[in-house]
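Q: model this:
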Amino acid sequence: MSTGGGAAGGRRAWLVLAAAALLALAATAYVLRAAGRGGAATARPAAIRLDDRGRLLFRNAGSNGVLASVPLAHPGGSRVLSGLNCVRLYASAGTGVCLTVRRAAVPKIFAVILDRGLHEVRRVQLPGAPSRARVSPSGRMVSWTVFVSGDSYTSPDLSTRTGILDMRTGRVIESLEDFTLLKDGRPYRSPDVNYWGVTFAADDDHFYATVRTKGRTYLVEGDVTARTMRTLRENVECPSLSPDGTRLVFKKATGDPSRPWRLHVLELRTMGEIALAETRSVDDQAAWLDDHTVLYGRLDGGATNVWTVPADGTGAPRLLLRNAFSPAVVR
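A: Below is the predicted model of the structure:
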C-alpha cells in the first residue's frame, strides 16, 4: 500500500537509473529504461542448467542483464551466458524465477518461472518495478517484490507489492497484504502496511519477510497455510535464511544517511545479532554462499559487483564477481 506521493519518474540520468533499479531505487524510471534494453525473457541455447550443482547464477551486468553462470570453484573464469534478460533472478532445486520487462509502448513486467533447463513454465504479470525474488529450498514456492510507487526503501512514498506462487498447486497469492498480521500478538491493520523480501523455510510453508508501518520496519514470520504473519523484532529488512535454517542475514538501518544500512546476522534461537565486517552500505537481499559466508550485490561507483563476507562478523569483504548482481548458488 502507498503512503502517498508518486514514483520518481525520469529524473535521473541513464547510468544512475540502470544501477538504481538493481538496488531497488528509481523504480518507475527503471521500468521505462529496462523495457528499451532487452525485452522479455526469451531463452536461447546455453549450457546453463538450474540443477547443475556447484555453480553460481547471477545477472551479468556487462551484457544487458542476462542470466549467467560460473563455477563456484573458479568464479573469475569464463562466464556462460543465457539469453534470459533478468532484472532480478533466483533459483533453487531446479526452479528459477526471472523478473523481466517486456518491451512495448507501455512496458510490462513479469515473473517468468523457469524449469531446470531454463524453459519457461509459468508467467505472472506484476504491477510494478522488480525489486526482490526468492525460491524455496525445494523449488516449490516462488516469491517476488515489486515497487508500485516510491523510489527506494527509505522513501516516504514507499509502496511495494509482494506475491507468492505455489508451483505444486499453481495458486498465486497476489499480495501478502491479504494475510492477517499479528503485531505484538494482536491483529493489526493499517493503510500504510508494506511487505518485501520473502525468504522461505525448508517446509515450504513458513517464511520470513519485512513489514513496514508507521515509519518502522519489522521482521515477520509467516505461515502460508494459515495466511498469517507475526512480528518478531524491529529493524530487520530483506532477511535471507541460511542453508541450515538457523540464521538470517539482513540489512539493518543505521540512521546514517551516508551509509543507510549495514549487514547483520540474526541467530533465530537466541535472537542475538552480529554486525558483519562489511561496513559499507548494502541495499540488497543478501544470499548465502554456504553456512559460513554470505554474498550480496553492491553498487560500486558506476558498476554493480558481487561481494562475500564471513557470517560470524570476522574477516573482511572480498570481491567475488565484477559486473554482476542478484547472485544465487545452485546447491
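Q: going forward, measure contacts between C-alpha atoms and count neighbours the same way
A: OK.
Q: now the strands for the stretch 201-331 of the chain?
A: Secondary structure of the stretch 201-331 of the chain (DSSP state E, counting those that start in this stretch): strands at 206-213, 216-223, 228-234, 237-241, 247-253, 261-267, 272-275, 287-290, 293-300, 303-310, 318-321, 324-330.
Q: any chance of the ones you listed in a markdown table, plus distance to Gly94 and mean neighbour count?
A: Shown next, in a markdown table, are the strands of the stretch 201-331 of the chain (distance: least, CA to CA, whole Å; neighbours: other CA atoms under 10 Å):
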| stretch | distance to Gly94 | mean neighbour count |
| --- | --- | --- |
| strand 206-213 | 20 | 22 |
| strand 216-223 | 24 | 20 |
| strand 228-234 | 28 | 19 |
| strand 237-241 | 19 | 27 |
| strand 247-253 | 23 | 25 |
| strand 261-267 | 27 | 22 |
| strand 272-275 | 32 | 15 |
| strand 287-290 | 17 | 22 |
| strand 293-300 | 20 | 22 |
| strand 303-310 | 22 | 22 |
| strand 318-321 | 23 | 16 |
| strand 324-330 | 8 | 27 |
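Q: I have a second one here; can you model it like the first so I can compare?
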Amino acid sequence: MTTRNRLLVLVAAVIALAAVATASVLHAAARADRRNEAHAGGPTVTAGRVTLPAEPTAAPRHLVFRNMAWGPHRDELTTVPAGRPDAPRTASGVKCLRFYAASGTAICLRAERGAMQDTYTARVSPSGRYAAWTVFVGGDSYAGTNFSTRAAIVDTRTGRLTPTLEDFRVVKDGRTYRAADINFWGITFAADDRHFYATLATHGQTYLVRGDLRTRTLTTVHENVECPSLSPDGTRIAYKKRVKGLSADAPWRLYVLDLRTLRETPLAETRSVDDQAVWSDAHTLTYALPGDYGADLYTVPADGTGAPHRLTKAAVSPAYL
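A: Okay, here's the model as predicted:
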C-alpha cells in the first residue's frame, strides 16, 4: 500500500490532556475493501475507509461523522453523500469521540482508558494548516460553572504546539485582563490562517473573543457566547446562548451574531443545543441533539426563518468535505 493509500497520522498523541484524551491529526485516507453489514433498527453501515480529499475538487460533497448506531462500527467515522444523508454509511475503522476536517486535514479526539469525561470540541482551519481542540477536564456538569478546560492549537506545517490559550494576553474593555478562573473553549478559525474565535469564561460570564496567532492576543467581542462557529464568509458567528428562565441543565438556544453590527438573531430551533454547530453552507447550520442511539443530526436555517429538520439518525460530530 502506497503512502497515498494509507491513513497518515501527522501528529499522534500531540499532547496529554490531563489523562482525559489524546489528539491525532489525520491526513488523507483512501478506500479499502468493503463488506455489507446491516443492523436491525438502525442505519446500514458498510466497512471501508473514509476519503478526505486534500484539495477542493468538482466531486460531490460528502458528510463525515461519528456513527452512533449500535453494532461493530459504533463510534467509527462514517461517510455518506451530503445530498443523501440517510444513504448506507461507509465506516472507516477509525474511532473518534470528536472529529472535524477541512482541506485534507482532520482531527480525531480519542478518550484514554479510564477517562470518564466525554465533552470535547475540535476544529480545523479552512486551509487545513491549523487544528484545535478543547477538553473539559474537571467538574460535574458543563451546563454549570464547576469545570476546567484545556484549549490547544497545532500548526500542522511546522508542528508548533500552543498547548493552552491561557498563555495569550486577554484584552477586555480595552485593557489587559487577568483572572485565576479563566477558561477557553470552542475554537473556530478564520480563512486567513491568523485569526480565530473562541469562548472565554470568567467570573460566571462567557464572552466571544477574537484571537490573533501572531500577536498572541485575545480580544473580547460580545457577551454570552459559547461554542462559536464562524460562517464560510467570515461575517457571522453561530453559537449557543444561555437564555434566562430555562432549565439549568438545558439553558442554551442557537443564535447567529453579525460580527459587523453585533446584531443577534435567534434561530428556529427551540430545543437546548449543547453542541458546536457546523455551517453546512452559507445559509444552514448542522448540529446534534439527543436521540435514540445517543444523538441525531439536525439542520436549521441560519437567518432565523424556517424550522429545524432531522438530517440523519445516530450521528454526531459532522464535517462536510
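Q: still on that earlier bit, okay if I get the strands of the stretch 201-331 of the first structure as CSV plus distance to Lys183 of the first structure?
A: As requested, the strands of the stretch 201-331 of the first structure are arranged in CSV below (distance: least, CA to CA, whole Å):
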stretch, distance to Lys183 of the first structure
strand 206-213, 10
strand 216-223, 9
strand 228-234, 5
strand 237-241, 16
strand 247-253, 19
strand 261-267, 20
strand 272-275, 20
strand 287-290, 27
strand 293-300, 29
strand 303-310, 32
strand 318-321, 38
strand 324-330, 31
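Q: Looking at the ones you listed, which is nearest to Ser136 of the first structure?
A: Closest approach to Ser136 of the first structure among these (CA to CA): strand 206-213, 9.0 Å.
Q: so which of the strands of the stretch 201-331 of the first structure gets nearest Gln125 of the first structure?
A: Nearest to Gln125 of the first structure, of the strands of the stretch 201-331 of the first structure and by CA to CA, is strand 324-330 at 20.3 Å.
Q: and that closest one, how far out from the chain's middle?
A: From the chain centre to the centre of strand 324-330 of the first structure is a distance of 10 Å (CA atoms, centre = their mean, to the nearest Å).
Q: Could you list every helix and strand in contact with that strand?
A: Strand 324-330 of the first structure is packed against strand 55-60, strand 88-92, strand 287-290, strand 293-300, strand 303-310, with contacts defined by 3 or more CA pairs under 8 Å, 6 or more residues apart in numbering; DSSP states H and E.
Q: And Ile107 of the second structure, what's its match in the first structure?
A: Superposed on the first structure with TM-score structural alignment, Ile107 of the second structure falls opposite Val97.
Q: Now its match: which helix or strand?
A: Assigned by DSSP states H and E, Val97 of the first structure belongs to strand 95-102.
Q: What of Arg33 of the first structure?
A: Element membership for Arg33 of the first structure, per DSSP H and E: helix 27-35.
Q: Strand 95-102 and that helix, what's the angle between them?
A: 90 degrees (axes from the mean of the first three to the mean of the last three CA atoms, to 10 degrees).
Q: Now the strand holding Val97 of the first structure on the second structure. Mean distance?
A: Once fitted to the second structure, strand 95-102 of the first structure is off its aligned match by 1.1 Å on average (mean CA distance after the TM-score superposition for the first structure).
Q: Centre of the chain to that strand, how far?
A: Centre to centre, stretch against its chain (CA atoms, centre = their mean), the figure for strand 95-102 of the first structure is 12 Å.
Q: And the next helix or strand past it?
A: Next helix or strand after strand 95-102 of the first structure toward the C-terminus (DSSP H and E): strand 108-114.
Q: other SSEs contacting that following strand?
A: The contact analysis (3+ CA pairs under 8 Å, 6+ apart) places strand 108-114 of the first structure against strand 95-102, strand 120-126.
Q: Run through who's touching it.
A: Strand 108-114 of the first structure has contacts (CA atoms under 8 Å, 6 or more residues apart in numbering) with 31, 35, 41, 95-102, 120-130, 144.
Q: Which positions in that strand come out as buried?
A: Neighbour counts over strand 108-114 of the first structure (16 or more other CA atoms under 10 Å) mark Lys108, Ile109, Phe110, Ala111, Val112, Ile113, Leu114 as buried.
Q: cool, and stretch 109-120 of the second structure?
A: For stretch 109-120 of the second structure, by 16+ other CA under 10 Å, it's Leu109, Arg110, Ala111, Gln117, Thr119, Tyr120.
Q: thinking the first one is in contact with Val94, fair?
A: No: with contact defined as CA atoms under 8 Å, Leu109 of the second structure does not count as touching Val94 (10.6 Å).
Q: tell me the contacts of the nearest residue to Tyr239 of the second structure once chain neighbours are set aside?
A: Distance criterion CA to CA, 6 or more residues apart in numbering; nearest residue to Tyr239 of the second structure, sequence neighbours excluded, is Pro228 at 4.5 Å. Contact analysis of Pro228 of the second structure by CA under 8 Å, 6+ apart lists 186-188, 197-199, 208, 237-240, 276-277.
Q: Distance to Leu259 of the second structure added to those, as CSV?
A: Output for the contacts of Pro228 of the second structure, formatted as CSV (distance: CA to CA, whole Å):
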residue, distance to Leu259 of the second structure
Gly186, 17
Ile187, 16
Thr188, 14
Tyr197, 11
Ala198, 14
Thr199, 15
Leu208, 11
Ile237, 7
Ala238, 10
Tyr239, 12
Lys240, 15
Gln276, 18
Ala277, 17
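Q: For Thr231 of the first structure, give its distance to Leu319 of the first structure.
A: Going from Thr231 of the first structure to Leu319 of the first structure by CA to CA, to the nearest Å gives 34 Å.
Q: Ala133 of the first structure now?
A: 23 Å.
Q: do the same with Leu219 of the first structure
A: 29 Å.
Q: Repeat that for Glu174 of the first structure.
A: The gap separating Glu174 of the first structure from Leu319 of the first structure is 36 Å, by CA to CA.
Q: do Asp291 of the first structure as well
A: Computed as CA to CA, the Asp291 of the first structure to Leu319 of the first structure distance reads 18 Å.
Q: just Pro257 of the first structure next, same as before
A: Relative to Leu319 of the first structure, Pro257 of the first structure is positioned 24 Å away (CA to CA).
Q: And for Ala47 of the first structure?
A: Per CA to CA, Ala47 of the first structure is found 25 Å from Leu319 of the first structure.
Q: before we move on, what about Ala328 of the first structure?
A: With distances taken as CA to CA, Ala328 of the first structure is found 16 Å from Leu319 of the first structure.
Q: who touches the equivalent of Ala311 of the first structure over in the second structure in this structure?
A: By TM-score structural alignment, Ala311 of the first structure lines up with Ala302 in the second structure. Applying CA under 8 Å, 6+ apart to Ala302 of the second structure gives the contacts Ala238, Val256, Leu267, His283, Thr284, Leu285.
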